[in-house]
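1. okay, predicted coordinates and the sequence, questions at the end:
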Amino acid sequence: MLEKITHLNDLFDIYSQLLTTKQKRIFELYYHEDLSLGEIAEEEEISRQAVYDTLKRVANLLEHYEEVLQIQRQKKENYELVRKIELALEKKDFNQIQQLLEILKENMR
């Protein structure tokens, strides 16, 4: 469950600007401020079911945005490439560094 929450928060950091103000607010209240569905419903003057539906819709939207745009995947790949470059630097493996840099450059296009 914690892994799913972390994943959704990562996606939210990347794609939150694509959400409506209300979707962002409900997501933040639930995942960042740790309010319950009932507390959010009371604060936003909507039903618990509406809060639940909004959270499900936001999660689905975030997953859809990642499926289409793949920013998080690309970010993870680039971090992994940088880690491999650092290891190759320690070994002074300049051929591997060059190969990894070419892959990194290609990813950035």
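-> Nice, I can see it.

2. alpha carbons only for contacts and neighbour counts from here, please
-> Noted.

3. so Gln96 sits against Ala88, correct?
-> Yes. With contacts counted by CA atoms under 8 Å, Gln96 reaches Ala88, the gap being 6.5 Å.

4. got a list of what Leu37 touches?
-> Going by CA atoms under 8 Å, 6 or more residues apart in numbering, Leu37 touches 30, 48, 51-52.

5. now Arg73
-> Each residue near Arg73 by CA under 8 Å, 6+ apart is listed here: Glu66.

6. hmm, 10 Å instead?
-> 66-67, 79 (CA atoms under 10 Å, 6 or more residues apart in numbering).

7. dropping in the other structure now:
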Amino acid sequence: MLEKTTRINFLFDFYQSLLTPKQRNYMELYYLEDYSLGEISETFDVSRQAVYDNIRRTEHMLEEYEEKLHLYEKFEQRQSLIQFMLDAVDTDNKELVHSLKQLQELE
């Protein structure tokens, strides 16, 4: 469940400008503010089922946007590449420090 929530939050970050104001409000309250369906339904004076249906439809739309635009996928690839480069720099620095220590021991 946490993985789904994290994924939806990322998709929402990337594609929220493509949603209607009502969809944005429901998604913000449900996923970002952790409101329950009942709390959202009371806030907007609609049925709990209407909120549920809207959120599920919006989730589906976000997944469709991702299938077409791949913004989240590209983001994950960039993050992976950045981490790879950071690890490589860290490894190189450790090797450099080790080499310098060896040089100091020789002196």
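-> Structure received. On a predicted model such as this, the values are computed, not experimentally measured, just so you know.

8. TM-score for these two?
-> After superposition, the two chains reach a TM-score (TM-score structural alignment, normalised by the length of structure 2) of 0.78; 92 aligned residues with a CA RMSD of 1.4 Å.

9. on that earlier part again, give me the subset of the contacts of Arg73 of structure 1 lying in strands.
-> Counting by DSSP state E, no part of these is found in strands.

10. which single one of those is nearest to Tyr15 of structure 1?
-> Nearest to Tyr15 of structure 1 among those: Glu66, at 8.2 Å, using CA to CA.

11. roughly how far apart are the closest one and Gln74 of structure 1?
-> According to CA to CA, to the nearest Å, Glu66 of structure 1 and Gln74 of structure 1 sit 10 Å apart.

12. ok, back up a step: buried members of the contacts of Arg73 of structure 1 into ChimeraX, please.
-> To isolate the buried subset of the contacts of Arg73 of structure 1 in ChimeraX, counting by 16 or more other CA atoms under 10 Å, use the following:
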select :66
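
13. could the contacts of Arg73 of structure 1 be laid out in a markdown table, adding distance to Leu8 of structure 1?
-> Shown next, in a markdown table, are the contacts of Arg73 of structure 1 (distance: CA to CA, whole Å):
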| residue | distance to Leu8 of structure 1 |
| --- | --- |
| Glu66 | 10 |
| Glu67 | 13 |
| Tyr79 | 19 |
